[in-house]
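Peer 1: give the three-dimensional model of this entry:
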Amino acid sequence: MTRISDDEGSTNRYRDRQLVAFLKRYRSIEPAASPDLEDRTIAALPPRVSTLRRSLWIAPLAVAASVSIAWMGYHHFSPNEPSKAELAQLETFIEETWYCSVERCEEEVWEAELWESDALEANR
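Peer 2: Got it, this is the predicted structure:
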């Protein structure tokens, strides 16, 4: 950075003073404000929607969306009701096998064949 010599500094200060004096002398005069200017400006603005009215719509919409999502999820993930035939088949199965869940039962012939066929297929 170069230093400004005293001669240059005084010249610059003189020019600055001349510029300030010129601006003060020829500055424009601002017009007087109209007394009803503020009222006219505010009247020209579009009416503002109340934030309270806007926020009153948010709560019911959020509740409606939540209920809709919950209802769709419940129906999507809940299992279908079993038919009468499926209930009868389940009841028959429980009646036939309940004893084997408490006591040791002999395997039925078809169960033994099923186990043997599965074991043979696994060894291949």
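Peer 1: C-alpha only now, for contacts and for neighbours.
Peer 2: Will do.
Peer 1: quick one: the helices in the protein?
Peer 2: Here the chain has its helices, by DSSP state H, at 6-25, 37-44, 51-77, 84-102, 109-123.
Peer 1: Serialize those to JSON lines and add fields for mean neighbour count.
Peer 2: JSON lines is the format used below for these (neighbours: other CA atoms under 10 Å):
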{"stretch": "helix 6-25", "mean neighbour count": "11"}
{"stretch": "helix 37-44", "mean neighbour count": "10"}
{"stretch": "helix 51-77", "mean neighbour count": "11"}
{"stretch": "helix 84-102", "mean neighbour count": "11"}
{"stretch": "helix 109-123", "mean neighbour count": "10"}
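Peer 1: and the gap between the residue sitting nearest the centre point of the chain and A70?
Peer 2: Closest residue to the average C-alpha location of the chain: A62 at 12.0 Å, with CA atoms, centre = their mean. Here A62 is placed at a distance of 12 Å from A70 (CA to CA, to the nearest Å).
Peer 1: one more: A122?
Peer 2: 45 Å.
Peer 1: over to C100?
Peer 2: Counting by CA to CA - C100 and A70 are separated by 42 Å.
Peer 1: and this one, so I can compare the two:
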Amino acid sequence: MRNVLLYCFVLLCSLHVLAGPRKIKGVVLAKGDGLPLPGAAVLEKGTENGVGSNVNGVFELKLQNKKSDSIVFAYIGFHTQEIKLEKEKDFYTITLEEDLGDVEEVIIIHNLDSPIRKRRAGCTN
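Peer 2: A predicted model of the protein is given here:
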């Protein structure tokens, strides 16, 4: 009987190891209008492990380091945000705030109407 209890205890303790890496899921949204941010960078802090959010702002990150306690979110034109991971929580809704910074004016140059000039190389008779 004692061996059976010891075997069950070892089996239950090893299930945590067999479960594999922790997966963090969530969605990244813009704070102002609540629209999803496709292509937002989701990075495990302290590693090079990261993913990008899909077209709906949804991401799924497998943590490489079991001791990781925070994730960093970044998107062009928005403030970078770092969140602390909670042990029991696996789904996060992240809202990033716009970073207008010192931008006063944006100039867009569109040059598709100009003709393309081609020169031919070679000799002529």
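Peer 1: TM-score for this pair?
Peer 2: Scored by TM-score structural alignment, normalised by the length of structure 1, the superposition of the two chains gives a TM-score of 0.23; 37 aligned residues with a CA RMSD of 3.3 Å.
Peer 1: any idea which helix or strand comes after the longest strand along structure 2?
Peer 2: For structure 2, the strand with the greatest residue count under DSSP state E is strand 23-30. Using DSSP states H and E, the helix or strand that follows strand 23-30 of structure 2 in sequence is strand 41-44.
Peer 1: buried set for that next one?
Peer 2: 41-44 (16 or more other CA atoms under 10 Å).
Peer 1: can you tell me which helices and strands that strand packs against?
Peer 2: The contact analysis (3 or more CA pairs under 8 Å, 6 or more residues apart in numbering; DSSP states H and E) places strand 41-44 of structure 2 against strand 50-52, strand 70-74.
Peer 1: nearest to L15 of structure 2, out of those?
Peer 2: Ranking those by proximity to L15 of structure 2 (CA to CA) places strand 70-74 first, at 24.2 Å.
Peer 1: what residues of the closest one count as buried?
Peer 2: Under the neighbour-count criterion of 16+ other CA under 10 Å, strand 70-74 of structure 2 has 71-74 buried.
Peer 1: over to stretch 11-31 of structure 2?
Peer 2: 24, 26-30.
Peer 1: dump these to JSON lines, plus distance to V4 of structure 2.
Peer 2: What follows is these, written out as JSON lines (distance: CA to CA, whole Å):
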{"residue": "I24", "distance to V4 of structure 2": "35"}
{"residue": "G26", "distance to V4 of structure 2": "41"}
{"residue": "V27", "distance to V4 of structure 2": "45"}
{"residue": "V28", "distance to V4 of structure 2": "48"}
{"residue": "L29", "distance to V4 of structure 2": "51"}
{"residue": "A30", "distance to V4 of structure 2": "54"}
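Peer 1: closest to K84 of structure 2 out of the residues you listed?
Peer 2: Closest to K84 of structure 2, out of all of those and judged by CA to CA, is I24, at 11.9 Å.
Peer 1: can you tell me how far the closest one is from I94 of structure 2?
Peer 2: I24 of structure 2 sits 12 Å away from I94 of structure 2, taking CA to CA as the criterion.
Peer 1: do the same with K25 of structure 2
Peer 2: From K25 of structure 2 to I94 of structure 2 the distance is 11 Å (CA to CA).
Peer 1: ok, A30 of structure 2 next?
Peer 2: Remark: distance between A30 of structure 2 and I94 of structure 2 (CA to CA) = 8 Å.
Peer 1: swap in F59 of structure 2?
Peer 2: Counting by CA to CA - F59 of structure 2 and I94 of structure 2 are separated by 11 Å.
Peer 1: before we move on, what about V10 of structure 2?
Peer 2: 38 Å.
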